[in-house]
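*Asks:* Output the structure for:
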Amino acid sequence: MIADDLDLQIIDLLTSNAQLTNKEIADRVGSTEITVANRIRDMEARNILRVVAQRDVKTLGLDLIALLDIYVSQRSPEEVAEELSLIEEAASVSVLLSDPDIFLQLNVRDHQHLLEVIETKVAAVKGISHWAANLSLEIIKLDLRYGTLGARN
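*Replies:* Modelled structure (predicted):
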């Protein structure tokens, strides 16, 4: 069993407010504080749940989101993606089933910073045959409730 009804209730409450105490959660789900604490600890250990602080890219001065389609040759996409994931500005690196081979999200300050990251960091990764960039004008929806908790950071 991955997660039962109590686990899902705890997840829903923490998703809506990650600052709830175990006692507050227990009161709302009709359980004990100890049970809630144990459930949270167990879900974290099984990579079902992770409570994290989230940074706002805009307040950090990262006003530009670039979405790069990366095409790979003479190296495996997994190897290239692993190397791209080491770039500090890389918010997300995904290996894809078809073209492009990799999807890379960069959070950068401005156009100059984007150019610098592409020229000095992305271009330095061996195996990239070519890439195409898209610039995000506006984020309409960004659902951060889901992610791969076992992902390498």
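*Asks:* can we go C-alpha only for contacts and neighbour counts from here?
*Replies:* OK.
*Asks:* What segments of this structure are strands?
*Replies:* With DSSP state E as the criterion, the chain has strands at 64-72, 90-95, 102-108, 128-135.
*Asks:* now the ones you listed in TSV, with distance to S31?
*Replies:* Formatted as TSV, the strands of the chain follow (distance: least, Cα to Cα, whole Å):
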stretch	distance to S31
strand 64-72	43
strand 90-95	37
strand 102-108	41
strand 128-135	47
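*Asks:* what about the ones you listed, which gets the closest to T35?
*Replies:* Checking the strands of the chain against T35 by Cα to Cα gives strand 90-95 as the closest, at 34.5 Å.
*Asks:* packing partners for the closest one?
*Replies:* Applying 3 or more Cα pairs under 8 Å, 6 or more residues apart in numbering; DSSP states H and E, one finds that strand 90-95 contacts helix 77-84, strand 102-108.
*Asks:* Include mean neighbour count and distance to V117 when you put these into CSV, please.
*Replies:* Output for these, formatted as CSV (neighbours: other Cα atoms under 10 Å; distance: least, Cα to Cα, whole Å):
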stretch, mean neighbour count, distance to V117
helix 77-84, 18, 11
strand 102-108, 22, 8
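*Asks:* what's the closest of these to A132?
*Replies:* Closest among those, using Cα to Cα: strand 102-108, at 10.0 Å.
*Asks:* what does that closest one rub up against?
*Replies:* 57, 62-72, 77, 81, 84, 89-96, 114 (Cα atoms under 8 Å, 6 or more residues apart in numbering).
*Asks:* Helices along the protein, start to end?
*Replies:* Secondary structure of the chain (DSSP state H): helices located at 5-16, 22-29, 33-45, 77-84, 111-117.
*Asks:* Here is the second sequence; please produce its structure so I can put it next to the first one:
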Amino acid sequence: MAQKIADGIDRRILNELAANARLTNNELAERVGLSASACLRRLRRLEETGIIRGYAVLVDPALEGWTMTAIASIRLSRQHDDEIRMFEDAVRSWDEVIECQLVTGSRDYVLTVMSAGLESYERFIKDKIAKLNCVDTIETSFVMNTIKSRKYGLGR
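*Replies:* Sure, this is the predicted structure:
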């Protein structure tokens, strides 16, 4: 069973780290109104219980040559274990896919795909997704602008 956030202080710790995971313990303690030792104890508990699963570096996609984001909705031809495994294994190996979610509704998966542009995305579809026999349909929407992005951080 997943752990829950204990109180408002834990939530403030998580908010501060979501905004800047490189804060020192002393800076974090000052921002949330705790002593350094109390803050460190709470931080360790949040890590040990799995509430904090890790720390990450956010890289500008443009520096990778990725200037276009596409949302690809995929429907598999059948819901057989071997086809599901084939699709998921393939997706895990593709650098262009930055996120893949199994969803309900008329589609089976939603992929967030980064590419260098329309030609690059077309190659990705033709050379990778369309070559999987388990894929029935692919429907793509292109991201025009990101209004909000908060990957598992908490709101203020």
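*Asks:* what's the TM-score here?
*Replies:* With the length set by TM-score structural alignment, normalised by the length of the first structure, the two chains reach a TM-score of 0.82; 147 aligned residues with a Cα RMSD of 2.2 Å.
*Asks:* I would like a ChimeraX command selecting only the buried ones among the contacts of strand 102-108 of the first structure, please.
*Replies:* Command for ChimeraX that selects the buried part of the contacts of strand 102-108 of the first structure, burial taken from 16 or more other Cα atoms under 10 Å:
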select :62,64,65,66,67,68,69,70,71,72,77,81,84,89,90,91,93,94,95,114
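*Asks:* what's the matching residue for T140 of the second structure over in the first structure?
*Replies:* Here T140 of the second structure is matched to A133 in the first structure, going by TM-score structural alignment.
*Asks:* and that match, how many residues sit next to it?
*Replies:* 14 (other Cα atoms under 10 Å).
*Asks:* hang on, it packs against P100?
*Replies:* No: assessed by Cα atoms under 8 Å, A133 of the first structure is found out of contact with P100, at 11.5 Å.
*Asks:* And for the second structure, the residue most distant from the center?
*Replies:* Ranked by distance from the centre of the second structure (Cα atoms, centre = their mean), the top residue is S35, with 32.6 Å.
*Asks:* if I line the two up, what does that one land on in the first structure?
*Replies:* Per TM-score structural alignment, S35 of the second structure is aligned with T32.
*Asks:* so what's that match closest to, chain neighbours aside?
*Replies:* A26 (5.2 Å; Cα to Cα, 6 or more residues apart in numbering).
*Asks:* Check H130 of the first structure too.
*Replies:* That would be Y71: by Cα to Cα, 6+ apart, it lies 5.4 Å from H130 of the first structure.
*Asks:* which residue lines up with that neighbour in the second structure?
*Replies:* Match for Y71 of the first structure (TM-score structural alignment): R75.
*Asks:* that older thread, okay, the helices and strands packed on strand 90-95 of the first structure in JSON lines with distance to L14 of the first structure next?
*Replies:* Shown next, in JSON lines, are these (distance: least, Cα to Cα, whole Å):
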{"stretch": "helix 77-84", "distance to L14 of the first structure": "31"}
{"stretch": "strand 102-108", "distance to L14 of the first structure": "26"}
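*Asks:* Which one of these lies nearest to K126 of the first structure?
*Replies:* helix 77-84 (7.2 Å).
*Asks:* Packing partners of the closest one?
*Replies:* Short answer (3+ Cα pairs under 8 Å, 6+ apart): helix 77-84 of the first structure packs on strand 90-95, strand 102-108.
*Asks:* 10 Å instead?
*Replies:* Where contact means 3 or more Cα pairs under 10 Å, 6 or more residues apart in numbering; DSSP states H and E, helix 77-84 of the first structure is packed against strand 64-72, strand 90-95, strand 102-108, strand 128-135.
*Asks:* which residues sit in contact with whichever residue in the second structure pairs up with T59 of the first structure?
*Replies:* For T59 of the first structure, the aligned position in the second structure is L63, judged by TM-score structural alignment. By Cα atoms under 10 Å, 6 or more residues apart in numbering, the contact set of L63 of the second structure is empty.
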